[in-house]
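Q: Sequence first, then the predicted structure:
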Amino acid sequence: MADTLKAIDSNLVTTGTPVDGGCAWTSFADSPTLPTSATTKMDAAAGFESLGEVSENGFTLGRSVSSTDHKGWHGSVVLTSIDSETNTVKVEFVEINRPAVAKLRYGADAVKAGADGSVSQIDVKAYKGKAVPLVFDELESCGFLRRTVVKKAVVTDFDDVPHQRGSLLVYGMTFTVNEPSDGSAPITVYRAKPVAA
């Protein structure tokens, strides 16, 4: 397939901004049906719950590899082999009284919701580390919806939550991405022009 893009095209440069409404989603179901495009509405996706607003930092995808340098007799590197790769997601949730957010931090069985739907009780127990999917929607400056689907991720680091007068309570977490059991890519990014309402 021929490359039809110009050598330089400023239309391919973008910033990421949150979409109207929810931008982050997860599911606590054992085998959730993951989105396979950027055209479906996440608020209509079966089994997925909104994680509400995130901090002004948005979310960060990290990727690191460990490698081994193999040297020849003269001491120069003749081959570098990749031993392993780790993908991470860093995000800070600000709606800490949303049950889905509290469940991510404390576990689904540790959180109870009140009649109004917000958190009424949290029993802080040892973290069990269940893998969950994460979906993030953002709007590119060119008008495309960019949907990042992380198929399985486990919280492996919790930020401290300072309780200071006048400061926002934030649940910051770092997730380590796991390989899906079906052998597919652990993270998929979809792009599409939003469908007019």
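A: In hand now; what should we look at?

Q: drop to CA atoms for contacts and neighbour counts, all remaining ones
A: OK.

Q: For the most centrally placed residue in the chain, pull up the helix or strand it's in.
A: Central residue check for the chain by C-alpha atoms, centre = their mean: the C-alpha nearest the mean position is that of Leu134, 4.5 Å away. Of the helices and strands defined by DSSP states H and E, Leu134 is found in strand 132-140.

Q: how far out from the middle of the chain is that strand?
A: Between the mean C-alpha location of strand 132-140 and the chain-wide mean there is a distance of 6 Å, by C-alpha atoms, centre = their mean, to the nearest Å.

Q: The structure to be compared is supplied as follows:
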Amino acid sequence: MADTSGKTVNKANVSLGRSKATGLLWWAPSGTELPTDATTALPDAYRTPGYTSEDGVTNSVDTDTTSVNDMNGTQVLNEITSYSETFQLSLLETNADAMKLRYGTDAVTGTDALKIRHKMPKGESLVLVLELLLTGNRVKRIVIPDAVLTEIGDTQYDSGDAIVYDLTFTANPSPLIDGDTSREYIATASTTSTKPSES
């Protein structure tokens, strides 16, 4: 059959973004083996902080450009001179893994009975993986090898709303993926689970 991609519209490629039932966000210590496709199960080192809010995840890109005009005012050069990428989401669960993302892995001790130290963040680098379900039985995996928490939202406690932990991670360029800040993999959904340990 002839390849007609790029020659016609296809509504099967229009998609909503949903999290997998096993969780949207997974994290591991810096240096953990990176996934290289969308469907292979993650290594056991990866942990999930649990549910994320209905707002999902926002992937933002910020660029600066330099423009050069000639003496007549005609633009002769316009180049991107800086690039940065962030991922923002809100965690809903209060558990050890969520708190380690919020406060730092060395600031949280215990599993059920937690002790959490509030202190200056150290700029700890973590590996983050986002697991998304796309429409049409497809999956997307976003891999961030060098993610650092750079913005923290307010935490509100009241009787009418869930407690949420609003976090923004900056994706730093990583030599592990040829200097990219993140990498995406998209594939048809596999029957193989991507959860590290599923019984």
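A: Ah, there it is. Because the structure is predicted, anything quoted here is derived from the model rather than measured.

Q: Tell me which stretches of the second structure form helices.
A: When assigned using DSSP state H, the helices of the second structure occupy the ranges 96-103.

Q: Break down it into its strands, ranges please.
A: Assigned strands in the second structure, in chain order: 17-19, 25-29, 52-69, 75-91, 108-109, 115-116, 125-134, 138-152, 165-171, 183-188 (criterion: DSSP state E).

Q: okay, the ones you listed in TSV with distance to Arg102 of the second structure next?
A: Rendered in TSV, the data for the strands of the second structure read as follows (distance: least, C-alpha to C-alpha, whole Å):
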stretch	distance to Arg102 of the second structure
strand 17-19	20
strand 25-29	12
strand 52-69	13
strand 75-91	9
strand 108-109	10
strand 115-116	10
strand 125-134	12
strand 138-152	8
strand 165-171	7
strand 183-188	23
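
Q: looking at those strands, which is closest to Asp37 of the second structure?
A: Put simply, out of the strands of the second structure the one that sits nearest Asp37 of the second structure is strand 183-188, at 5.5 Å, with distance taken as C-alpha to C-alpha.

Q: after superposition, how close is the closest one to the first structure?
A: By mean C-alpha distance after the TM-score superposition for the first structure, the fitted strand 183-188 of the second structure averages 1.3 Å away from its aligned residues in the first structure.

Q: That strand maps to which residues in the first structure?
A: Mapped onto the first structure using TM-score structural alignment, strand 183-188 of the second structure covers residues 188-193.

Q: Which positions in that stretch come out as buried?
A: By 16 or more other C-alpha atoms under 10 Å, the buried positions in stretch 188-193 of the first structure come out as 190-191.

Q: can you tell me what part of the second structure the strand holding Leu134 of the first structure aligns to?
A: Counting by TM-score structural alignment, strand 132-140 of the first structure falls onto residues 126-134 of the second structure.

Q: and the matching stretch, how far from the first structure on average?
A: Taken against the first structure, stretch 126-134 of the second structure registers an average deviation of 0.9 Å after superposition, with mean C-alpha distance after the TM-score superposition for the first structure.
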